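Participant: The sequence isn't on hand, but the structure is:
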């Protein structure tokens, strides 16, 4: 007679409790491992940091303004905007033979300029001499000493350009005439003095000064910025 195997014993409450506890521990370990993994990534990210620097670069500014009286300054930066010098009534053709004329002209750096400068040349603008320009002779341009004035005859200063007549001029500036710079203010004004004399007799084939005929010439005063390290 074959023996009948004993019937399986039902799982006890105690064994079920132990199995359930083991599963909870495994889940807890897995969960803890997951949290630790995420925590490790976040912790590593804090070991990297950055700082930023920005540089702003720009060109400086250089500009000059001028005046025919030393008081009212403006931009006369082209032939069409040239300042009219006050040679008495020279341009109105009211000159008489032998009359001498002098006209002041001032230059300075503008309040917007961030550099000092210097006057480098004084030139006659091409094809600018008109009318009986050859009748106004012995043209001279002076750099007037500070405190002196622009008058006919003797001027305290240095001749920086000269010519035989209004249609002729040769610049003779050595090293340039300084133009000062002031922060957010106009620089000190530099005075030039233009002089000419009306002919009083026929000279070198030039006829006498003719009544009612004008004479006109335009000059350019060239400057450049200066910068010392």
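Facilitator: Right, received. Where do you want to start? As the structure is a prediction and not an experimental result, all values here were calculated from the model.
Participant: Only C-alpha atoms from now on, for both contacts and neighbour counts.
Facilitator: Fine.
Participant: any chance you could map the helices in this structure?
Facilitator: Secondary structure of the chain (DSSP state H): helices located at 13-45.
Participant: residues in contact with the residue nearest to residue 70 when sequence neighbours are not counted?
Facilitator: Leaving aside its chain neighbours, residue 70 sits nearest to residue 106 (5.6 Å; criterion: CA to CA, 6 or more residues apart in numbering). Applying CA atoms under 8 Å, 6 or more residues apart in numbering to residue 106 gives the contacts 66-70, 189-192.
Participant: cool, residue 90 as well?
Facilitator: Residues in contact with residue 90, defined by CA under 8 Å, 6+ apart, are 101, 214-215.
Participant: Mind putting the residues you listed into a markdown table with distance to residue 36?
Facilitator: Shown next, in a markdown table, are the contacts of residue 90 (distance: CA to CA, whole Å):
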| residue | distance to residue 36 |
| --- | --- |
| 101 | 98 |
| 214 | 100 |
| 215 | 98 |
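Participant: ok, so what distance separates the residue nearest the centre of the chain from residue 104?
Facilitator: Within the chain, the residue whose C-alpha comes closest to the C-alpha centroid is residue 61; the distance, by CA atoms, centre = their mean, is 1.5 Å. Using CA to CA, to the nearest Å, residue 61 is found at 27 Å from residue 104.
Participant: Residue 73 too?
Facilitator: Here the criterion is CA to CA. By it, residue 73 lies 13 Å from residue 104.
Participant: Between these two, which is the more surrounded one?
Facilitator: Per other CA atoms under 10 Å, whichever of residue 73 and residue 104 has more neighbours is residue 104, with 22 against 18.
Participant: Enumerate every residue touching the closest residue to residue 79 other than its chain neighbours.
Facilitator: Nearest non-adjacent residue to residue 79, counting by CA to CA, 6+ apart: residue 218, 7.4 Å away. Applying CA under 8 Å, 6+ apart, we find residue 218 in contact with 79, 82, 124-125, 128-129.
Participant: Put this next to the first one:
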């Protein structure tokens, strides 16, 4: 009887023994980087790349004619865009002109000026002859040209540069008009950028 009790006791102890195991997992989440930079220098250089994210933005460097337009004159300014180092790729779309922050344009001059913008993924000269080397993405009266319907692509991590040339012209047919004399206009343009999935 005593032996039987011992056997039963051993059986009871063995049913209490169990194995334990745990599995842990975790996830690390980070956001990607997205930033577009601009360069308004005629000779594009790394030191001149900046971020200007609000109106009026970076100053386009128009040729000297821009300071004293007469009918028939045109002025030209280059611009280059790229993504910043470490940034996702992007598409950018030129929007219609609006008055630069803090300015009120002369109504007649704003309505009279013509604008043309061309672009290329290869460098080209931004002047009366060179502007035709790019693809036209905007053309018409400054006051009425809407957003471009042709976005441009920028590679990730500063992998490509998109070049632009802006032309502002005062039409020759205004030679007999005094309505636009002595007026100023300071348009600002936005390039809306949208990131692309990595």
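Facilitator: All right, it came through fine. From a predicted model like this one, the values you see are computed outputs, not experimental measurements.
Participant: picking that back up, the residue nearest to the centre of structure 1 matches what in structure 2?
Facilitator: Aligned counterpart of residue 61 of structure 1 in structure 2: residue 33 (TM-score structural alignment).
Participant: shouldn't that match be in contact with residue 86?
Facilitator: Yes. At 6.4 Å, residue 33 of structure 2 and residue 86 qualify as touching, with contact defined as CA atoms under 8 Å.
Participant: any idea what residue 11 of structure 2 is structurally, helix, strand or coil?
Facilitator: Secondary structure state of residue 11 of structure 2, per DSSP: H, G, I helix; E, B strand; the rest coil, is helix.
Participant: ok, so what distance separates it from residue 163 of structure 2?
Facilitator: Applying CA to CA, the value for residue 11 of structure 2 to residue 163 of structure 2 is 84 Å.
Participant: Among the two, which residue is more densely surrounded?
Facilitator: residue 163 (24 against 11).
Participant: That one reaches residue 125, doesn't it?
Facilitator: No. Taking contacts as CA under 8 Å, residue 163 of structure 2 lies outside contact range of residue 125: 9.7 Å.
Participant: before we move on, back to that, next, count neighbours for the closest residue to the match of residue 61 of structure 1 other than its chain neighbours.
Facilitator: Using CA to CA, 6+ apart and skipping residues adjacent in sequence, the residue nearest residue 33 of structure 2 is residue 87, 4.7 Å away. Neighbourhood size, residue 87 of structure 2 [other CA under 10 Å]: 20.
Participant: Do I have it right that residue 87 of structure 2 meets residue 156?
Facilitator: Yes. Residue 87 of structure 2 is within contact range of residue 156, at 5.6 Å (criterion: CA under 8 Å).
Participant: ok so, going back, give the equivalent position in structure 2 for the residue nearest to residue 79 of structure 1.
Facilitator: Aligned counterpart of residue 218 of structure 1 in structure 2: residue 188 (TM-score structural alignment).
Participant: From residue 148 of structure 1, how far off is the aligned residue in structure 1 for residue 69 of structure 2?
Facilitator: Applying TM-score structural alignment, one finds that residue 69 of structure 2 aligns to residue 95 in structure 1. Using CA to CA, one gets 26 Å for the distance from residue 95 of structure 1 to residue 148 of structure 1.
Participant: more neighbours, the two?
Facilitator: Just comparing residue 95 of structure 1 and residue 148: by other CA under 10 Å the higher neighbour count belongs to residue 95, 25 against 11.
Participant: Let me see the contact set for that one.
Facilitator: Residues near residue 95 of structure 1 by CA under 8 Å, 6+ apart: 89, 198.
Participant: what's the answer for residue 65 of structure 1, then?
Facilitator: Per CA under 8 Å, 6+ apart, neighbours of residue 65 of structure 1: 73-76, 107-110.
Participant: Same check on residue 179 of structure 2?
Facilitator: 108-109.
Participant: Any figure for the gap between it and residue 109 of structure 2?
Facilitator: 8 Å.
Participant: mean offset of the longest strand along structure 2 relative to structure 1 (after superposition)
Facilitator: For structure 2, the strand with the greatest residue count under DSSP state E is strand 74-83. On superposition with structure 1, the mean distance recorded for strand 74-83 of structure 2 (mean CA distance after the TM-score superposition for structure 1) is 0.9 Å.
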